[in-house]
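>>> Have a look at this prediction, sequence included:
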Amino acid sequence: MQAAVFYGNEPRLVVEDIPVPVPQRGEVLLRVTACGVCHTDLHVLRSEVKFPAPAVLGHEVSGVVEQVGDGVGNVAVGDSVVCSFIMPCGDCRHCVRGAEDLCEKFFAHNRLNGTLYDGTTRLARADGTPLAMYSMGGLAEYCVVPASDVFPVPAEVGLEAVSILGCSSFTALGALHTAGLGLGDRIAVVAAGGVGSSIVQFAAAAGVSQIIAVDISDEKLSAVAKLGATHTVNSRTEDAAARVRELTGGYGVEVAFEALGSPATFATALDILDDGGRAVVVGIAPAGSTGTIDLARLVRRKLQVLGSYGAKARTDMPALLRMVAANTVRPQEVITRRYPLAEADEAYQALARGEIVGRAIIEMS
C-alpha cells in the first residue's frame, strides 16, 4: 500500500510503498476512504510536539472494514465506519469511569511512543523499519484501529465527509460539553479554522442566540458566517475585545472557545469574557507554550479556564453520526479542499501557509 511517511528530519511527508498492516486480536483493518488534514499533525511535522519518527500521521479517518481480528464482534467485513482520534482502550481507570478523553493507554502508548496498546506498532517500511502510528496512522491506503474505535456509518451518509468527525467535529463536540453551554449564553469562537468552524456549526445547531467568530482572515470569517456565526470580528484590523463588548452590550461573552493554541488567542479569549465567564481552551499549542492571566481578575470576576481535548468516543461518535444523518450538522460544508494521497505533503504545506479555510481532506481513491 501507499502511505505518507514523516521522517522527522524536516517538516514534510514522503509517499512510499509499505506493507499492508495486519490486525491483531480486538483490532480492525480499514481500507481508508478519507483522512482529514489537521493542525495537530502539523505540530508533529514541525517538531513542535514530541513524537517518534519515522511515522505515519493522520487521525481523522473514515473507511471500509477489510479484515477483523479475533474477538471483534461490533463490525464486519464490508462495513463503512468512522473513527475518532482518541482510541479508547476501554479498561484503564479513566475509561471505566466514562472519561475516555483521558484514556491512559492512549496517552502512554500512542501519543508518547506511537504504538497500539501492546506496545508495538502495526506499521513498518519495506525494509522492516518500524513506523510509529499517530493515532491509527490514517495517511495511508490501509490502517489498523482498535475495535473500540470503529463506528458504523449510516447508509445515507457520505463516507468521505464524515472522516472529519473523528477530530474536527469530535473535538468541537467535546468543547461544547466542557463549556456546559446554555442556550442563553453569548459565545465567541477565537480562530475560525477546522475546529472553530465545527464549534460554530454545532452551537448554531443547538440554537445559541449569539455566536461571535474572531479571526485574522476575512475569508475564514466569511465561511463561518455561512455556518451560523451571527457576528464576525477581524482581530487584525480592529480591537477584538472592544468590538466583542460592543456586540454584547458592553459586557463580553459567557463562553469563549480558543481554537488555535497560541498565547495570543488565549489572551483574546480571556479578554472578551464577561464576569463569571468560561474560557474553553481547545487548540493544541506547541510544547512549552504558556499563557498569562491576571490572577486578581480571575478571582474577583470568578472566571474559569477549562481545558478540552476531545469527546468520549463510544457515546459521542454515535451521537455525531445521528446528527449527520438527521442533517443537524453538515461536515461536508466544513470541507473546502480535497487532495489525493500523492499530494498529502502539499496539503500540509497549504495548511502551514494558512490557506485552508475550514477543513481539507486526503481522499485515497
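Cool, got the structure.
>>> can we go C-alpha only for contacts and neighbour counts from here?
Will do.
>>> residue boundaries of the helices in the stretch 101-250 of the chain?
Ranges of helices within the stretch 101-250 of the chain are 104-105, 112-113, 168-179, 194-205, 218-227, 240-247, based on DSSP state H, counting those that start in this stretch.
>>> what about versus this one:
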Amino acid sequence: MERAFWFSGSGDGELRPVTLPPVGDDEVLVRTLYTGVSRGTETLVFRGEVPPSQRAAMRAPFQEGDFPGPVKYGYLNVGVVERGPENLVGQVVFCLYPHQTRYVVPASAVTPVPSEVPPERAILAGTIETAVNAVWDASPKIGDRIAVVGAGMVGSSVAKLLAGFPGARVQLIDVDPERAKVAEALGVDFSTPEDALGDCDLVVHASASEAGLARSLELLAPEGEVIELSWYGDRRISVPLGENFHSRRLAIRSSQVGMVSPSRRLNRTYADRLALAWRLLADPGFEVLVSGECQFRELPDVLPRLAANEPGTLCLRVTYQMEDTR
C-alpha cells in the first residue's frame, strides 16, 4: 500500500494509505525519490490560509481535496518511472505531484530530468522557473542598481540570476544575518535591511512581509519599480502609498509563475521556460538552497516546525529511499 501526505488545513497533517489505479495506455507509474516543500506556499496551505477568492487559482495540478482542507498538495516531485512507455521506463523525471510514495499520471505530465542535474537538486526546478519568470518580468537593464528583499528560496534564486547581469549592482537583503552565508555561496552581496544600499532602479520583493515591502519602496530611486513576488495568502497588509510615493513616481508590479511573463509570452512556452530552468540548475551553486532534509515518514512532525518559521530552512528536501511499501 502506498502512502500520501495530507494537509488538514488547520496546522497539522497525516500520512494516508493510497490504492493506485491500474497503469493505462500513455500513463506512467512513478516511484518517488524526492519531493521539495515550497516553504512559502505550502506553509500557507498547511495553516489553512488560502483565501476563498484564490482557492481555484491555487489548486495544484494533481491536488486532491479542497481548500482549506484536508488536501493532498504539492508540486515538486522527482521520481523514477517504473512502468509506462518504453522510452520513459527507468528515467528520472520531474512532476508537479504532491508528497506520495508512488503515483500514476499521464506520461505527458512528467519531464525527464537532464543528466547534468542530480535528482536530489531537481526538486528546485519549480523555484528556478519562478525566478526566471520574475527576471523576465523585471526586465533589468545593463548597469542597474538592484535589490532583492527576502533571502528565501525564490528571492535567493532571483538574486543569483540577476548577479550575472552585465554591470549590475545586486544586493540580497534579509533580516536574518545568517543568510549572508547563503548569499556568499551564491556569489551575491548581502545586507540587512538597515544597511542596504538605496537609489535602486529595481527592487524585487520576496519576503512576504509588510515591513519588507515598505523597505523595498524606501530603497527605490525616483521612478523605480518594485516587482512583488510575495504571496500573502489571506493576510491583509498595509502599503505605504503616502508621503513621497506619488511625487517620486514609484511603481509596484506583481509577478506570478502561473503565466509566462508578458515580455516573453509570444515566443516562449511553459516548456521553454522549464527547459531554461533545467539548464540553469546544472550550476551546483543552487544546491545551497536545500538547507533541510527529512524522511517522508517524518513529514507530519517536521512540517509544523517549518510552518512556525523555524529558522534556517530554505527548501526542505523529503527523501523516500527508505519508504519502499511493497
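Looks like it came in fine. Predicted model only: the values in this text are computed from it and were never measured.
>>> TM-score of the superposed pair?
Superposed pair, TM-score by TM-score structural alignment, normalised by the length of structure 2: 0.80. Supporting alignment: 293 aligned residues with a Cα RMSD of 2.6 Å.
>>> Identify whichever of the helices of the stretch 101-250 of structure 1 lies nearest to residue 8 of structure 1.
Residue 8 of structure 1 lies closest to helix 112-113 among the helices of the stretch 101-250 of structure 1, at 14.1 Å (Cα to Cα).
>>> Can you check which part of structure 2 the closest one sits on?
Counting by TM-score structural alignment, helix 112-113 of structure 1 falls onto no part of structure 2.
>>> go on, stretch 214-227 of structure 1?
So stretch 214-227 of structure 1 sits over residues 173-186 in structure 2, by TM-score structural alignment.
>>> Off-centre distance for that stretch?
18 Å (Cα atoms, centre = their mean, to the nearest Å).
>>> cool, and stretch 277-297 of structure 2?
11 Å.
>>> neighbours around the equivalent of residue 70 of structure 2 over in structure 1, how many?
Aligned counterpart of residue 70 of structure 2 in structure 1: residue 54 (TM-score structural alignment). When counting by other Cα atoms under 10 Å, one arrives at 19 neighbours for residue 54 of structure 1.
>>> For residue 54 of structure 1, give me its contacts.
By Cα atoms under 8 Å, 6 or more residues apart in numbering, residue 54 of structure 1 lies in contact with 5-8, 130-132.
>>> I want to check those in structure 2. Which are still in contact there?
Retained in structure 2 by both residues aligned by TM-score structural alignment, their matches' Cα atoms under 8 Å are the following of the contacts of residue 54 of structure 1: 5-8.
>>> hmm, back to that, and the match of stretch 214-227 of structure 1, end to end?
This stretch, stretch 173-186 of structure 2, spans 13 Å end to end (Cα to Cα, to the nearest Å).
>>> Where neighbours are concerned, which of the kept ones among the contacts of residue 54 of structure 1 has the most?
The most crowded member of these, judged by other Cα under 10 Å, is residue 5 (26 neighbours).
>>> looking at it, that residue is touching residue 57, isn't it?
Yes. Between residue 5 of structure 1 and residue 57 there is a contact at 7.5 Å, judged by Cα atoms under 8 Å.
>>> one step back: and the match of residue 70 of structure 2, how far from residue 132 of structure 1?
6 Å.
>>> do residue 78 of structure 1 as well
Applying Cα to Cα to residue 78 of structure 1 and residue 132 of structure 1 gives a distance of 27 Å.
>>> When the two are compared, which one has more neighbours?
Neighbours per residue, other Cα under 10 Å: of residue 78 of structure 1 and residue 132, the larger number sits with residue 132, 28 against 13.
>>> what's the counterpart of that one in structure 2?
Residue 132 of structure 1 maps onto nothing in structure 2, by TM-score structural alignment.
>>> Then residue 363 of structure 1?
In structure 2, residue 363 of structure 1 lands on residue 319 (TM-score structural alignment).
>>> Spatially nearest residue to residue 123 of structure 1 (excluding sequence neighbours)?
residue 131 (5.1 Å; Cα to Cα, 6 or more residues apart in numbering).
>>> ok, now residue 42 of structure 1?
Closest to residue 42 of structure 1 by Cα to Cα, 6+ apart is residue 348, at 6.7 Å.
>>> Count residues in the vicinity of that neighbour, would you?
What residue 348 of structure 1 shows, counting by other Cα under 10 Å, is a neighbour count of 23.
>>> if I look at whatever residue of structure 2 lines up with it, how far off is residue 50 of structure 2?
Counting by TM-score structural alignment, residue 348 of structure 1 lines up with residue 303 in structure 2. Noted for residue 303 of structure 2: a distance of 17 Å to residue 50 of structure 2, by Cα to Cα.
>>> aligned partner of residue 144 of structure 2 in structure 1?
In structure 1, residue 144 of structure 2 lands on residue 185 (TM-score structural alignment).
>>> In contact with its match, which residues are there?
208-210, 253-255.
>>> ditto for residue 119 of structure 2
Residue 119 of structure 2 neighbours (Cα under 8 Å, 6+ apart): 33-34, 78-79, 92, 113.
>>> Would you mind measuring from it to residue 194 of structure 2?
39 Å.
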